[in-house]
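In: my questions are about this predicted structure, shown below with the sequence.
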Amino acid sequence: MAETTIVLYLFKRLHQLGIRSVHGVPGDYNLVALDNLGDAGLNWVGNCNELNAGYAADGYARIKGISALITTFGVGELSALAAVAGSYSERVPVVHIVGTPSTISQRQGALLHHTLGNGDFSVFANMSRNISSLLVNLNDPTTAARDIDRALRECYVSAQPIYIALPTDMVLRKISAQGLETPINMELLENDPHVERDVIENITKMVYAANNAIILVDSCAIRHRVIDEVHDLIDKSQLPAFATPMSKGAIDETNPRFGGVYVGSVSRPDVKEAVECADLIISIGALKSDFNSGGFTYHTSRKSTIELHSDHTKIGYATYPGITMKPVLQKLLSSLDFHKIRHTDSAKSAPPVLKNEEAEKSDSQAITHSWFWPHIGNWLQENDVVITETGTANFGIIETRFPKGVTAISQVLWGSIGYSVGACQGAALAIKESDPSRRVILFVGDGSFQLTGNEVSTMIRHGLKPILVIINNEGYTIERMIHGEDAEYNDIQPWKHTKLLETFGAKEGEYSNHVVKTREDVDNLFKKGNEFSKADKIQLVELFMPKLDAPRALKITGKMSEKLNAKTE
């Protein structure tokens, strides 16, 4: 019987899942494992630190569907936990592999470096337990292959991180290679047919009875891979469809049935009215966090809502545990008589145009959020990848109309500042591996950039070519909108951003810098067909905005957050 090693079995399984690059930082408990990456067809990224590596793995997974992160025991893995927790929160499948001390040292309770000095080698894994869908320790060669397959399936199906501990003395232990001949079964478990039949029947009755039904798509529709079914449902039903901030880009925004982004009371008035006046809402993959729901201001009726989730279904006040949305959607698509669905007159010809009201009434050259975000949509092109940072960019992008096929990456729920720079590196690497013709564009504030800006060095190292738009507005504007407009703690030390690409080692002719201070500058730079727009090298744009200017949605949500934070009862 053919044999392999535990580490090669693991790495070859990652390769079978479509992973080609592994993020992380080397440490003495993972070095021998790293020696084997090439033999499995995997490339090593080598990030500036583990936190950046975790953010990058998150961004890579949002493009490729799954990713891998390798850290070392204790100091390395703990440095990555804020990023892994974000992936858990936002439902992103990341395989976190931790090189640990040998099983011999662990049994002896040896006083090793990177430990707490108390002989407890489980303490760090336990810290990851609540931010991992599954935790396995590859300390037994007789079960290692089975544990790897079980963990990888869980990561993919749950769309959340898993934790794999790999002791140094287990890395090269021999095991059977037979399992590698059969792909891991990633199929979902079937719904209970009797309960599912009842669910389909009840949904069908509500859809046929509705006079003004709409579809509301949220982030878990993306994470649990039902976007194809969603598009089919929109096209066949011809019902108006709306996204949320976390699902921005999930719906083709050039589709005549696309109605806009619903954010509760923070929505544009026409969107708010269309959603809240509907007599039936088909909600797919909802994740009603505060920033995703306009500060919990959905004004919709539970009685008139069908909620499809990855692990349950709700119809009005009834809940059906274990009835998952993918098979339900597939059966609805094959069983519904779409001629029986009633329609309103709205959204029949083309998506509503996002009016740039400020541009129409102001002669100012200042680049404000209300002017910039609707404006930049005219420059974006099909299949772009747009990454926005927690802060003004996340809220501003709501007002941008996307061309077809744009992928949006953000972190609305976890909201860790600095996330987007690492995520940009991971997404850009995934794009380089899969479709280099796609542009990758990052919008990040100057405050957030200071947390993880050194990851631009990794982008340069791997020949990645994103467009990095740094919004220079003198600090933490999202915090200013919540509390402390002029507080010193929301200020930062100004950086010379246009010196950074050179400082990080970009070679002459392989990068460019641009400074944008006026609306005329924006129009001149963000012009379709020019050299800048070709995105054939890494480019940095320093874009100046007023210190206290913010997108409309952030101004409203910031005040809601301040009131919520101040509540005492």
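Out: Sure, I can see it.
In: rest of the way, CA atoms for contacts and neighbours
Out: OK.
In: does residue 442 count as helix, strand or coil?
Out: For residue 442, the assignment made with DSSP: H, G, I helix; E, B strand; the rest coil gives strand.
In: burial of it, as a residue count?
Out: Neighbours of residue 442 under the rule other Cα atoms under 10 Å: 24.
In: surely it and residue 386 touch.
Out: Yes: Residue 442 lies in contact with residue 386 (Cα atoms under 8 Å); the separation is 6.0 Å.
In: using the three-state scheme, assign residue 330.
Out: Assignment for residue 330 (three-state DSSP): helix.
In: contact partners for residue 494?
Out: Neighbouring residues of residue 494 by Cα atoms under 8 Å, 6 or more residues apart in numbering: residue 474.
In: does it lie in a helix or a strand, and which?
Out: Per DSSP states H and E, residue 494 falls between elements, in no helix or strand.
In: what about residue 380, how many residues nearby?
Out: Using other Cα under 10 Å, residue 380 is surrounded by 23 other residues.
In: ok, residue 404 next?
Out: Neighbour number of residue 404 under other Cα under 10 Å is 17.
In: another structure for you, compare them:
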Amino acid sequence: MATKATTIPLAQHIFSRLHQLNCHSIHGVPGDYTLRALDFLSASNIRWIGNANELCAGYAADGYARAAGMARLTTAAGPHKALTPRVGSLYTTYGVGELSAINAVAGSYAESVPVVHMVGSPSRKQWKTGACVHHSLSDGNLGVYTEMAKHITCAQADLRCDEAQEAARIYDHALEQCVRQSKPVYVNMPSDIVSAPVPAALLDRPLDLSRPTNNAAEEEQVISTILCRIQAAENPLIIADGLSYPFDFIAEVNTIVQSTNIPTMCYNAGKGVVDESLPSWEGPLTGQTELSATTDLALLFGPLLSDTNTAAWSAIPDPGICISFGLDTITVGHRVYHLHSKPLLEKLAGRLKAMGREQGRPKDQISHDPIRSPPHGSAICQDDFWARMSAWLKPYDTQLLANGTPLIGGRDLRLPTPTQVIASGIWCSIGQMLPAAQGVAAAKRDLAIPGRTILFEGDGSFQVTCQALSDIIRYRLDVTTFLLNNGGYAYERWLNGMEAEYNDVPAWQYTEVAHFFGAPTNSSDYPVISRKVSTWAELEDVLADEGIAEGRGLKMIEIAMAVDDVPSASRPGLKRAGEILRAT
């Protein structure tokens, strides 16, 4: 019997720690500063997903981390001793590689997604001498990129250590911060240290992911204050938002909604947080409504109060009547408490559940209008498209809404339970969601997460990161894409330049792209279907096709729409945003 090694290379320690955090795949593009470390992937039980470019790798790592939280959507509220470990990761080379990914990493920071960005860099000797190495700025300042990363990561692990064991300790601490703060971290890995030995027993020491605790007296005071405010409110309102996903508020928010029967809405990024079959569900908050205008208490869970997420801030209630729950702050009116929301929400949800439903304002069951059936020969329009797609969705699906018309149209989907929606609340980077879908699909495969990966993509977004489709095909990932082709940037047209040439995009043959990128033909192991539809009859045929509905393999459905077609409900907000744009 072979004896267990007492030491392992530092790179194996680095990769094995990721596996312990439920990250079983690393995304990236190889470069000469990363090659030595990559040799230790197989010993760490980690899969390498080689992407077409580093930007796609960054978006994919973001999607991977978001999808890894899907399994928690059905978890009942209750105390847990440790934080749920789930991260995404990417490995890029120094300078040119990491800067190609920096857009994606910044987006993960803005939207609180835990991503580990590892960077293979020059040797420690070259760092010390300020050598004029390739991919540097030729000025001897090799640390300039690390300085950039400080602004978009919550911790930076610099492994330029004399002792590899100290490097392992620094790295482990960064991983703990990544999970605790739900933000990206940056790891500088000099190429000559990755093969240095460290004790294998270091991996037996669990990372410190213990749940943060609150001051018991202050926590009880805040809970009592919140309960009193809820009891006194005549017109309370719950608003769920997208940071409820990374902050792990899903179970508690749904318990509170069910226990109080308080009318509930969401901002764009909060789609899918709340069970939409509940009688208190009112739909998305896309501007000031009668409910938001008349409320005397607004409970905001995981809010991200950006202009794009709140209809140019018009959907934000008066701060004086708001109670907001962030990761480690709770704001009651104008007073901020530095408390961790998760443990407090567990207790608050338990209290409200014990008090019963009559605690909130009673509300009749919502009666949704039936889905309208347009004439089969008519053109497909945004308003009816999202209603029709709602009936096609299934529990456990993950829907990704591309930044553009899918982002604003997808909020009108009527979702099954449980489900997950990935929608940008502030970063809104064009091209994000196709590679993010690749990351979601990889996480679902790695972690046995049920449900389909469904991307609602725009033609303009697709053209930015279309190479991600080749990554999906290369690794035989299951992704269904509905590509809304309106010949340009419809979202931007409504902001400014409805007829302007700069809002046009080239006309591509989208149904041919999959095979250009190497998709197999007539494969039973990895079925590939590409269709183009322009009428309701053609779309109905697609939706009725079991080969498409099963979600296995690659499905690319191009849907032709008018160049100026955006959901009707979004048009006032877009016009208002355009006016603000031109006035500032």
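Out: Good, I have the coordinates. Note that the structure is a prediction, hence the values are computed from the model and not measured.
In: alignment lookup: residue 386 of the first structure to the second structure.
Out: Matched by TM-score structural alignment, residue 386 of the first structure corresponds to residue 399 in the second structure.
In: got it, and residue 449 of the first structure?
Out: Per TM-score structural alignment, residue 449 of the first structure is aligned with residue 462.
In: my guess is its match meets residue 431, correct?
Out: Yes: Residue 462 of the second structure is within contact range of residue 431, at 6.0 Å (criterion: Cα under 8 Å).
In: where exactly do the helices run in the stretch 301-450 of the second structure?
Out: 341-355, 382-390, 405-409, 433-447 (DSSP state H, counting those that start in this stretch).
In: the shortest one vs the first structure - mean distance after superposition?
Out: It stands for helix 405-409 of the second structure. With mean Cα distance after the TM-score superposition for the first structure, helix 405-409 of the second structure departs from the first structure by a mean of 0.4 Å once superposed.
In: not counting its neighbours along the chain, what's nearest residue 490 of the second structure?
Out: Distances taken as Cα to Cα, 6 or more residues apart in numbering put residue 564 closest to residue 490 of the second structure, at 5.6 Å, once the chain neighbours are dropped.
In: tell me the SS of that neighbour?
Out: On the basis of three-state DSSP, residue 564 of the second structure is classed as coil.
In: okay, now it: neighbour count?
Out: Residue 564 of the second structure has 17 neighbours, counted by other Cα under 10 Å.
In: repeat for residue 481 of the first structure
Out: 22.
In: ok, now which ones touch the residue mapped onto it from the second structure?
Out: Here residue 481 of the first structure is matched to residue 494 in the second structure, going by TM-score structural alignment. Taking Cα under 8 Å, 6+ apart, we find residue 494 of the second structure in contact with 564, 571, 574-575, 578.
In: buried sites along the helix or strand encompassing residue 37 of the second structure?
Out: Per DSSP H and E: residue 37 of the second structure is located in helix 35-38. Across helix 35-38 of the second structure, burial judged by 16 or more other Cα atoms under 10 Å covers 36-38.
In: I'd like the next helix or strand past it.
Out: Helices and strands here follow DSSP H and E; after helix 35-38 of the second structure, the next one along the chain is strand 47-50.
In: equivalent range in the first structure for that next one?
Out: So strand 47-50 of the second structure sits over residues 43-46 in the first structure, by TM-score structural alignment.
In: and the contacts of the matching stretch?
Out: Under the criterion Cα under 8 Å, 6+ apart, residues 20-26, 34, 37, 53, 458, 462 lie in contact with stretch 43-46 of the first structure.
In: quick one on the thing from earlier: any idea which of the helices of the stretch 301-450 of the second structure is most buried?
Out: Highest mean neighbour count among the helices of the stretch 301-450 of the second structure (mean count of other Cα atoms under 10 Å): helix 433-447, with a mean of 27.
In: which other helices and strands does that one contact?
Out: Of the remaining helices and strands, those touching helix 433-447 of the second structure by 3 or more Cα pairs under 8 Å, 6 or more residues apart in numbering; DSSP states H and E are strand 25-28, helix 54-67, strand 398-401, strand 453-458, helix 468-474, strand 479-485.
In: can you show me the helices along the stretch 51-200 of the second structure?
Out: Counting by DSSP H, counting those that start in this stretch, the helices of the stretch 51-200 of the second structure are 54-67, 96-110, 124-129, 144-149, 164-181.
In: residue 306 of the second structure is nearest to which of those?
Out: Of all the helices of the stretch 51-200 of the second structure, the one in closest proximity to residue 306 of the second structure, counting by Cα to Cα, is helix 96-110 (10.8 Å).
In: that closest one maps to which residues in the first structure?
Out: Going by TM-score structural alignment: helix 96-110 of the second structure matches residues 75-89.
In: ok, average deviation of the matching stretch from the second structure?
Out: After superposition onto the second structure, stretch 75-89 of the first structure lies on average 0.5 Å away from the residues it aligns with, using mean Cα distance after the TM-score superposition for the first structure.
In: flag every buried residue along that stretch.
Out: Buried-residue list, stretch 75-89 of the first structure, by 16+ other Cα under 10 Å: 76-89.
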